[in-house]
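Undergrad: structure for this input, please:
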Amino acid sequence: MQSSLSAFDLARLQFAFTVSFHIVFPALSIGLASFIAVLEACWLKTRKPFYKDLCLFWSKIFAVAFGMGVVSGVVMSYQFGTNWSGFSSFAGPVTGPLLMYEVMTAFFLEAGFLGIMLFGWNRVSPRAHFGATLMVAIGTLISTFWILASNSWMQTPQGFKVVDGHVVPTDWFQIIFNPSFPYRLAHMAIAAFIVAALVVAATGAWHLLEGRRDAAVKKMFAMALGLLLVLAPLQAIVGDAHGLNTREYQPAKIAAIEGIWDTEQGGTALNLFGLPDMEAQTTRYAVKIPHLGSLILTHSWDGEIRGLKSFPAEERPNSTLLFWTFRVMVGLGILMIVLGIAGWWLRRRGTLYESRAFQRFALAMGPTGFVTLLAGWITTEAGRQPWVVYGVMRTAQAVSPLTAQQVSVSLMTFVVVYFLVFGTGIYYMLKLMRTGPALPAAPIVPATRIANQPTNQPANQPARRPTHAADQLIDA
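TA: Okay, here's the model as predicted:
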């Protein structure tokens, strides 16, 4: 494979490719695990059968997403040793134990109770089964905790010293609860719930458009929209707090995200749109709103934002990339808020299940959670460059001594295998979503009752369509 890219560039591209495939599956499984636990709690409390039908339906999709997340995660772990041995040697004393804690506390918990959750419905008591489901949901959140602790330490490292070219931990509390960790943990956990809510809402919208009006479809549609109504605005608030934290600890990232090259005195304008040019050191065709940058990024009218020119050229992130990935994330986030509010308004009017235009909107929004998630992670990780451990170790120092040919061969192999394996898994999940939850069983009416039932139906008037019993349960 002839390429002008170096082994370093190809190694970064390979890791970006594999982590992009990986992150979507854990995000979906984190959200679905908690959603299934809520559904099962509702079933235990009400004993309404459609809650159990929804548990069984979404458990199948969760199992596929969980399996693909585990497989893709193992591949990523191996890459630390193959492509990034410099990083493993330098930072392994911190990142290694954090990943071990994730396996020991979260993965073992999930693996231990997953079998009961998926196959124990008729083998253990309902309360024991709910306990297993709850343990799996808690395990996914514990996994999020440790993974974000490790990644956040790379963004805002503290609690260590460097001895003989290796990181030596000095304070594990500071390492885990580093300055960016609380914001990034909240941001990621909410993002996972939003991803799952959008998938559930889109699945419900699909079946409503196909004509289903049973209780299971209506309930999952309404529950997902209710979650979006709460979480989408909350995510904007958490994102704002995260931005303030990033400005304090990674000011170059903020300047690159906003396409700000010169430090403006007395208030910074916000570049709504534009084309950042790294070579010319300017943002071309910028559409500016005076002082709005200061209001958003410093919460003051005349707050000062350092421009990219105040940082050495070799320490500037790629503004051309970050400027647009951030705006994709924010733009789709605004649409999610609109979706939640519109669903609430239609529900109040009593037309939520009949508005086909809104259902098409919800269906179209289904994949946007994944797009927003990937755009956010690209913004976070590319914005950290050229550092792998911010301010401590450069990414170029972390790469293994490989040739471009070696990395390109493994990259091509990953592309082919990932599209075959995970493409098949995604196709199967979409097929399950299209099938939908089980249809409720029709009530059995004795034949004698049907034969003796009086009717006042005129002979020339067509018979009424039977009303499904489940339609009467949805608002209970």
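
Undergrad: CA only for contacts and neighbour counts going forward, please
TA: Fine.

Undergrad: check which residues of the longest helix that the chain contains are buried.
TA: Criterion DSSP state H: the longest helix present in the chain is helix 7-46. Residues of helix 7-46 classed as buried by neighbour count (16 or more other C-alpha atoms under 10 Å): 7-8, 10-16, 18-41, 43-44.

Undergrad: what do you get for stretch 330-344?
TA: Applying 16+ other C-alpha under 10 Å to stretch 330-344 flags Val330, Leu332, Gly333, Met336, Ile337, Val338, Leu339, Gly340, Ile341, Ala342, Gly343, Trp344 as buried.

Undergrad: following the host helix or strand of the fourth one, which helix or strand comes up?
TA: Assigning secondary structure by DSSP states H and E places Met336 in helix 319-349. Towards the C-terminus, the helix or strand next in line after helix 319-349, according to DSSP H and E, is helix 356-365.

Undergrad: so what does that next one touch, helix or strand wise?
TA: helix 181-209, helix 319-349 (3 or more C-alpha pairs under 8 Å, 6 or more residues apart in numbering; DSSP states H and E).

Undergrad: and that helix with helix 319-349, angle?
TA: 150 degrees (axes from the mean of the first three to the mean of the last three C-alpha atoms, to 10 degrees).

Undergrad: elements contacting the helix or strand just after helix 356-365?
TA: Sequence order places helix 368-384 as the next helix or strand after helix 356-365, per DSSP H and E. Judged by 3+ C-alpha pairs under 8 Å, 6+ apart, helix 368-384 is in contact with helix 7-46, helix 181-209, helix 251-258, helix 319-349.

Undergrad: ok, the buried residues of stretch 330-344 vs Trp261, which is closest?
TA: Closest to Trp261 out of the buried residues of stretch 330-344 is Val330 (21.3 Å), distances taken as C-alpha to C-alpha.

Undergrad: and for comparison, fold this next one:
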Amino acid sequence: MPDAETALLLARLQFAFTVSFHFIFPAFSIGLASYLAVLEGLWLKTGKTVYLTLFKYWLKIFAIAFAMGVVSGIVMSYQFGTNWSVFSDKAGPIIGPLMAYEVLTAFFLEAGFLGVMLFGLERVGKKLHFLATLMVAAGTAMSAFWILSVNSWMQTPSGWAVNAAGQFVPAGSWIDIIFNPSFPYRLVHTVIAAYLTTALVVGGVGAWHLLKARRGRATSAAGSGASAAAGSPDPAGRDQGARTMFSMAMWMAALVAPVQIFVGDLHGLNTYEHQPIKVLAMEGHFEASPDGAPLILFGIPDDDAETIHAAVKIPKLSSLILEHDPDAPMPGLKMVPKEDRPPVGIVFWSFRVMVGLGFLMLALGLWSVWARMRGRLYEWPLLHRFAILMGPAGFVAVIAGWITTEVGRQPWVIYHLLRTRDAVSPIATPGVTGSLIAFVIVYFTVFAAGTIYILKLMAKPPREGEPAPAKAPIRTAGITPASSMSRSGIEPRPDRAEGAE
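TA: Prediction:
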């Protein structure tokens, strides 16, 4: 392989590696920020301690996930200058302002209120703290808005022109650039995926603690010779936090998973309209189907032979899904030059992983509804084990969806306008190799440590009186605010006690 081709491959692998790590944390923090806002709102409305307990419990986890998302995102921005300088030069007049809007709106909003959200629960009024939580949740959603607008423009560019320097520049209204043809579908699909990802994590943690509580009661009953059946409800309500989080997560899965499948179908139809080659690779259609295309459930794609070996098909179903007509003709990848096709094997299987996990999420939600109707939502170990198994499924699904989207766009970095090989920096293979190895080592060390710490926090059940994230007292020469006021004859006001308005 020529040195330039090797450098290009390594640059693509480096960006794929870093963005895969990064995508995990925003997918979690977007949903978790909204979940924290719901918990705090329910606490303020009902006064129930369990909501405050869960808020403090998940707030610590959010702080770590948010920090790792910010750190991993910074690295990606540098790669635009080091590895993809040609892309930055050509697309900068459009991409640059959109990225700046994300910083000026979303990031500033998050940064401005994050400190109050993390450390202000006992220092500011309840309403002000709730406002801070809402602003952080809004900031994470706004960040998704701008980032997805950038990515969607690269998929379905609109509102552009080329200047004398060969750069893509706005032509007319920025509305056409921001709200490009695929953006609304991509935004809704991704945000719902973030909510489902968070719901599955919360549900998995709740199920884990329900199983632990059940085993604990069984052990206690056996040791004391009690006649109560093992796994009977806990009269002390010690697992109330686990019950509440599991119930809320299962409602989310049951209500949102069907919506996500519907939105995904609309997104697929939009992709077929604007990026038909990507959809043909997802479906594995090398051959044209003049009388209706089958849906290939499984098979072994072969790019060289241009076929799907051992294909399991449902006749005419692909045409029915994409054209709403079982007899509608569909083109095949053989009609497209090989140099303009994405690697079918990767796109074919990543799409099936995403869709398969989506239907498993639907199954979990429907099972929880059945269990709830039978009064066994908290006492059905098989359901709880399935929820634990599905805990990381959201992360796998969003990564698989990202792979489908980005690899399916190849060989273009800006669809049908700029090829990936023409967007890379003029760098040598040793430089990219060294930075890629460094990223792999650092990422697996730092982010593995952070992930392990998050799992340790999740392993502990939520308890009443759950502490908020650690905060350092304000000290001046060893004097705390309380001792300073006492020595000056000023007593702390009682209305600033914990929970005061």
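
Undergrad: what's the TM-score here?
TA: TM-score for the superposed chains, counting by TM-score structural alignment, normalised by the length of the first structure: 0.91, backed by 440 aligned residues with a C-alpha RMSD of 1.4 Å.

Undergrad: ok, which of the helices and strands packed on helix 368-384 of the first structure comes nearest Asp240 of the first structure?
TA: That would be helix 181-209 among those, by C-alpha to C-alpha, at 9.6 Å.

Undergrad: name the residues of the helix or strand just after the closest one that are buried.
TA: Later in the chain than helix 181-209 of the first structure, the nearest helix or strand by DSSP H and E is helix 215-249. In terms of neighbour count (16+ other C-alpha under 10 Å), helix 215-249 of the first structure has its buried residues at 215-229, 231-233, 235-236, 238-240, 242-247.

Undergrad: stretch 167-182 of the first structure now?
TA: So, applying 16+ other C-alpha under 10 Å, buried residues of stretch 167-182 of the first structure: Val167, Val168, Pro169, Ile175, Ile176, Phe177, Asn178, Pro179, Ser180, Phe181, Pro182.

Undergrad: first vs last residue of that stretch, how far apart are they?
TA: By C-alpha to C-alpha, to the nearest Å, the extent of stretch 167-182 of the first structure from end to end equals 23 Å.

Undergrad: for the helices and strands packed on helix 356-365 of the first structure, give me CSV that also has distance to Glu381 of the first structure.
TA: CSV is the format used below for those (distance: least, C-alpha to C-alpha, whole Å):
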stretch, distance to Glu381 of the first structure
helix 181-209, 12
helix 319-349, 10
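
Undergrad: mind checking which of the buried residues of stretch 167-182 of the first structure land in strands?
TA: For those, the ones inside strands are Val167, Val168, Pro169, with DSSP state E as the criterion.

Undergrad: excluding chain neighbours, what is closest to the last one?
TA: Among residues not flanking Pro169 of the first structure along the chain, Phe160 sits closest, at 4.4 Å (C-alpha to C-alpha, 6 or more residues apart in numbering).

Undergrad: so how far is Val230 of the first structure from that neighbour?
TA: 39 Å.

Undergrad: swap in Phe414 of the first structure?
TA: On the measure of C-alpha to C-alpha, Phe414 of the first structure and Val230 of the first structure end up 38 Å apart.

Undergrad: aligned to Leu272 of the first structure, what sits in the second structure?
TA: Residue pairing (TM-score structural alignment): Leu272 of the first structure is matched to Leu297 of the second structure.

Undergrad: what does Leu208 of the first structure give?
TA: By TM-score structural alignment, Leu208 of the first structure lines up with Leu210.

Undergrad: can you give me the distance of the spatially closest residue to its match that is not a sequence neighbour to Met282 of the second structure?
TA: Nearest residue to Leu210 of the second structure, sequence neighbours excluded (C-alpha to C-alpha, 6+ apart): Ala242, at 6.2 Å. The gap separating Ala242 of the second structure from Met282 of the second structure is 39 Å, by C-alpha to C-alpha.

Undergrad: and what of Ala65 of the second structure?
TA: Ala65 of the second structure is 32 Å from Met282 of the second structure, by C-alpha to C-alpha.

Undergrad: now do Met252 of the second structure
TA: Distance from Met252 of the second structure to Met282 of the second structure, by C-alpha to C-alpha: 28 Å.

Undergrad: what do you get for Phe17 of the second structure?
TA: Computed with C-alpha to C-alpha, the distance linking Phe17 of the second structure and Met282 of the second structure is 22 Å.

Undergrad: try Gly47 of the second structure
TA: Taken as C-alpha to C-alpha, the span from Gly47 of the second structure to Met282 of the second structure is 50 Å.

Undergrad: more crowded one of the two?
TA: Met282 (24 against 12; other C-alpha atoms under 10 Å).

Undergrad: quick one: what's aligned to the more buried one in the first structure?
TA: Match for Met282 of the second structure (TM-score structural alignment): Ile257.

Undergrad: neighbours around the alignment partner in the first structure of Leu383 of the second structure, how many?
TA: Using TM-score structural alignment as the criterion, Leu383 of the second structure maps onto Phe358 of the first structure. By other C-alpha under 10 Å, 18 other residues sit near Phe358 of the first structure.
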